[in-house]
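Engineer: Sequence first, predicted coordinates after that:
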Amino acid sequence: MSKSTSEVQSATSLVFASYDAFTDVPYSGSQSAVILGASGISEAHRAKIAKEIGAPATSFVDDVSGNRVKVQFFSTVMELPMCGHGTVCLITRLVENNLLKSGGEDWNEVILDLPKGPSVVQYRRNTAGRCEVMLNVTPADYSPAEINMDVLAKLLGVDCTAFSQNLPVEVATGDFIHLCLPLRNCAAMNALQPDFGALADFCIANNLETIATFSTETVNPDRNIHVRDFCPAVGVAESAAAGTTNAALAGYLWRNNLITPNSDGLVTVQAEQGIKLGRPSHVTSHIATTKGLIKRIQVGGVASKIIEGFLNTKMDAA
């Protein structure tokens, strides 16, 4: 039987909540709003609401039926084909509202019915009792970056000496298109001061959606990678935590032999992000490999609820 979310709405208001993703510490990580019972909201109004809320992502839940969730994600400027941090917040919200079974420490599977097609998500209670969410991400295709690095360095507020001289700059094309840009160390990462308006134009001109800068030197010794992801072309100047970006970077690390699979062909990448923004996050990526090929990539973590209330959905004058 369908678990409709229609009971949480009235004629002019819907229940919504805001979460911080990829963190168990409130007021860090990356924000995402979740709106239940949204089937009556048009796409044009969804875009308006997402812009008004102002979070990097807002999910509009049309229906929950068994283990299938019909949902749509929007940034402040566009519809998103899918969203890693938005998914972590979405599943956490549905579990907390008993629209999905809470389960135990065994993994449960959910199918997100997105406009572009279904997406598989797993979730469970971790040892701390938090809802841990892992999203299947399309493995990216990688190609050499054919861009003007001098121009890019200027737009990032540094010179080319900030970039790694040992690792390639590659374009990762999957659910989004990321420029995987390795930097020398954390000092070079901290020195980045992007011109976001010009960087957005650069991304559009070069068919890129995010500039994923990273260093294999980290602040936290338990992490594998330090990340700063610049996304002005899709409505976020700098993301405090980005699931799809980290999945692409995990694949980059694997293909460039920067991380080694275990005897079962499994790779785990622990990333730190958002530190420069004062919103530290922890993003986990799992890669399953076989015969030198990626079989599956998952990315995820936990989320913390920040705000809960009612959203005014009345769009006409009183």
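Structural biologist: Nice, thanks for sending it over.
Engineer: Please make it C-alpha for all contacts and neighbour counts, starting now.
Structural biologist: Will do.
Engineer: burial count for Glu44?
Structural biologist: Careful, residue 44 is Ala; it's not Glu. 8 (other Cα atoms under 10 Å).
Engineer: Shouldn't it be within a helix?
Structural biologist: Yes - with DSSP: H, G, I helix; E, B strand; the rest coil as the criterion, Ala44 is part of a helix.
Engineer: Distance-wise, check it relative to Glu79.
Structural biologist: 10 Å (Cα to Cα, to the nearest Å).
Engineer: again, but for Val120
Structural biologist: Separation of Val120 from Glu79 (Cα to Cα) stands at 19 Å.
Engineer: Which of these two has more residues huddled nearby?
Structural biologist: Taking neighbours as other Cα under 10 Å, Val120 and Glu79 compare with Glu79 leading, 19 against 15.
Engineer: Second structure for comparison follows:
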Amino acid sequence: MKGINIYHVDAFTDKPFGGNSAGVVPNAEFISCVHMQSIAKELNLSETAFLMPPQSTAADFRIRYFTPSSEIDFCGHATVATAWLMGTIGEWATKKNMITFETNIGHVPVKFEIKENSLRSVIMTQIEPKVKKIDTALVELANYVGLKKDDIETDYPIRLGFTGNWHLLIPVKTRKAIDEAIPQIDKLKKHNKSHNICTTHLFTFDSQEEDCLLYTRDFAPAVGIPEDPVTGAANGALAGYLILEGILSAAEAHTFNIAQGHKVGRPGKVEIIISFIDHKPIIKVGGSAVPTIAGTLLVEEEK
């Protein structure tokens, strides 16, 4: 048997057992794709990140993400968890001010925010945001996610948003409606797979959290996750949507927080920073994290 170092890290929280837990395997250079998938299934977290040497000299590590059922191109909370782990236990935050990951969708730089000589947060710059329309009827979508048609906030459009994966973004009038939503997981899974949608993201400006602009929930049955507690990729796509659809002004920068995870007992906070270069939005997503488990996974030697 061979021992592989593994960690559980709770992302988008400063308290253990909050936010969204990711698996992190720091030394995965000799692990096959088959074993990565098996390890992700064994850990049974929404995503597990595997680190290995990069193919590009512009990156510090190559990172791959697996759900219990499949590999995905990008995962926000696992990126935050991995950067936090490398910044603290790996001591990268004492050596340089950022770490750059090579992913399936390009390079993702993550900046270390230091305050009073300790790591306060890690802030990743996501790839350029995109939005596109979806032709599924409003009544159908409401049915899939367990909402009434009248729960949908029609002042804002339903769109697909992207900063690495495609997310179905559905505006909802109230937090109460979001919390009471009971999605039809099988129907939602079938729909999202047919449209290459990674997750369905419900959002509202009725956050009811003092320091948060929005409140969200995220369902990802298409990639084997009924509900993802706190999501960096989906909230990044949401931030891009808010700018590209003119809901937030493109004439100024924006900084705000998004609350998520409360319904499933894992409250978290996602920091959003939106700036512009040559009138193009730059989406930054971050937060703090807490390692909760460090151990050794015993597996058979690969042949």
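Structural biologist: Thanks, I have the structure now. Since the model is a prediction, treat every value here as computed from it, not as a measurement.
Engineer: so what number do they get for TM-score?
Structural biologist: The pair, once superposed, lands on a TM-score of 0.91 when counted by TM-score structural alignment, normalised by the length of the second structure; 300 aligned residues with a Cα RMSD of 2.2 Å.
Engineer: give me every residue that touches the aligned partner of Gln260 of the second structure in the first structure.
Structural biologist: Counting by TM-score structural alignment, Gln260 of the second structure lines up with Gln273 in the first structure. Applying Cα atoms under 8 Å, 6 or more residues apart in numbering to Gln273 of the first structure gives the contacts 226-228, 240-241, 280-283.
Engineer: Now with 6 Å, please.
Structural biologist: Applying Cα atoms under 6 Å, 6 or more residues apart in numbering, we find Gln273 of the first structure in contact with 227, 240-241, 280-281.
Engineer: which of these lies closest to Asn136 of the first structure?
Structural biologist: Ala241 (16.7 Å; Cα to Cα).
Engineer: wait, is that closest one part of a helix?
Structural biologist: No - according to three-state DSSP, Ala241 of the first structure belongs to no helix; its state is coil.
Engineer: That one is in contact with Ser32, isn't it?
Structural biologist: No - the pair Ala241 of the first structure and Ser32 fails to qualify as a contact (Cα atoms under 6 Å) at a distance of 10.8 Å.
Engineer: What distance do you get for Ile127 of the second structure to Asp155 of the second structure?
Structural biologist: Distance, Ile127 of the second structure to Asp155 of the second structure, using Cα to Cα: 27 Å.
Engineer: Which residue of the two possesses the greater neighbour count?
Structural biologist: Ile127 (20 against 10).
Engineer: And the more buried one, what's its match in the first structure?
Structural biologist: Counting by TM-score structural alignment, Ile127 of the second structure corresponds to Thr138 in the first structure.
Engineer: Its match: what's it in contact with?
Structural biologist: By Cα under 6 Å, 6+ apart, the neighbours of Thr138 of the first structure are Gly174.
Engineer: hmm, try it at 8 Å
Structural biologist: 174-175, 296-297.
Engineer: any idea how far it lies from Cys180 of the first structure?
Structural biologist: 16 Å.
Engineer: Same check on Ile275 of the first structure?
Structural biologist: Applying Cα to Cα to Ile275 of the first structure and Cys180 of the first structure gives a distance of 19 Å.
Engineer: Which one's more surrounded, these two?
Structural biologist: Cys180 (24 against 18).
Engineer: Reduced to three states, what does the more buried one come out as?
Structural biologist: strand.
Engineer: so it sits right up against Glu209, yeah?
Structural biologist: No - judged on Cα atoms under 8 Å, Cys180 of the first structure makes no contact with Glu209 at a distance of 11.3 Å.
Engineer: what about the strands in the stretch 51-200 of the second structure?
Structural biologist: Assigned by DSSP state E, counting those that start in this stretch, the strands in the stretch 51-200 of the second structure fall at 61-66, 71-72, 98-103, 106-115, 118-125, 130-132, 159-162, 166-171, 199-204.
Engineer: Quick check: which of these is nearest to Leu244 of the second structure?
Structural biologist: Closest among the strands of the stretch 51-200 of the second structure, once you apply Cα to Cα, is strand 130-132, at 7.3 Å.
Engineer: buried sites along that closest one?
Structural biologist: Neighbour counts using 16 or more other Cα atoms under 10 Å place 130-131 of strand 130-132 of the second structure among the buried residues.
Engineer: Just give me the mean distance for it relative to the first structure.
Structural biologist: Superposed on the first structure, strand 130-132 of the second structure shows a mean distance to its aligned partners of 1.6 Å (mean Cα distance after the TM-score superposition for the first structure).
Engineer: Run through who's touching that strand.
Structural biologist: Residues contacting strand 130-132 of the second structure (Cα under 8 Å, 6+ apart): 159-163, 237, 240-241, 244.
Engineer: gap between that strand and the chain center?
Structural biologist: From the chain centre to the centre of strand 130-132 of the second structure is a distance of 18 Å (Cα atoms, centre = their mean, to the nearest Å).
Engineer: same question, stretch 169-177 of the second structure
Structural biologist: 19 Å.
Engineer: how long is it from one end to the other?
Structural biologist: Start-to-end, stretch 169-177 of the second structure (Cα to Cα) is 15 Å.
Engineer: tell me which residues in the host helix or strand of Ile282 of the second structure are buried?
Structural biologist: Element membership for Ile282 of the second structure (DSSP states H and E) is strand 280-287. Neighbour counts using 16+ other Cα under 10 Å place 281-287 of strand 280-287 of the second structure among the buried residues.
Engineer: cool, and stretch 25-34 of the first structure?
Structural biologist: Result for stretch 25-34 of the first structure [16+ other Cα under 10 Å]: buried residues 25, 27-34.
Engineer: again with stretch 50-68 of the first structure
Structural biologist: Applying 16+ other Cα under 10 Å to stretch 50-68 of the first structure flags 50-51, 53-64, 67-68 as buried.
Engineer: so where do the helices sit in the stretch 1-150 of the second structure?
Structural biologist: Secondary structure of the stretch 1-150 of the second structure (DSSP state H, counting those that start in this stretch): helices at 33-43, 76-88, 138-145.
Engineer: average distance between the shortest one and the first structure?
Structural biologist: Superposing on the first structure places helix 138-145 of the second structure at an average distance of 1.7 Å from its equivalents, by mean Cα distance after the TM-score superposition for the first structure.
Engineer: The first structure: matching residues for that helix?
Structural biologist: The aligned range for helix 138-145 of the second structure is 149-156, by TM-score structural alignment.
Engineer: Not counting its own residues, what contacts that stretch?
Structural biologist: Applying Cα under 8 Å, 6+ apart, the set of residues contacting stretch 149-156 of the first structure is 159-160, 192-196, 198-199, 202.
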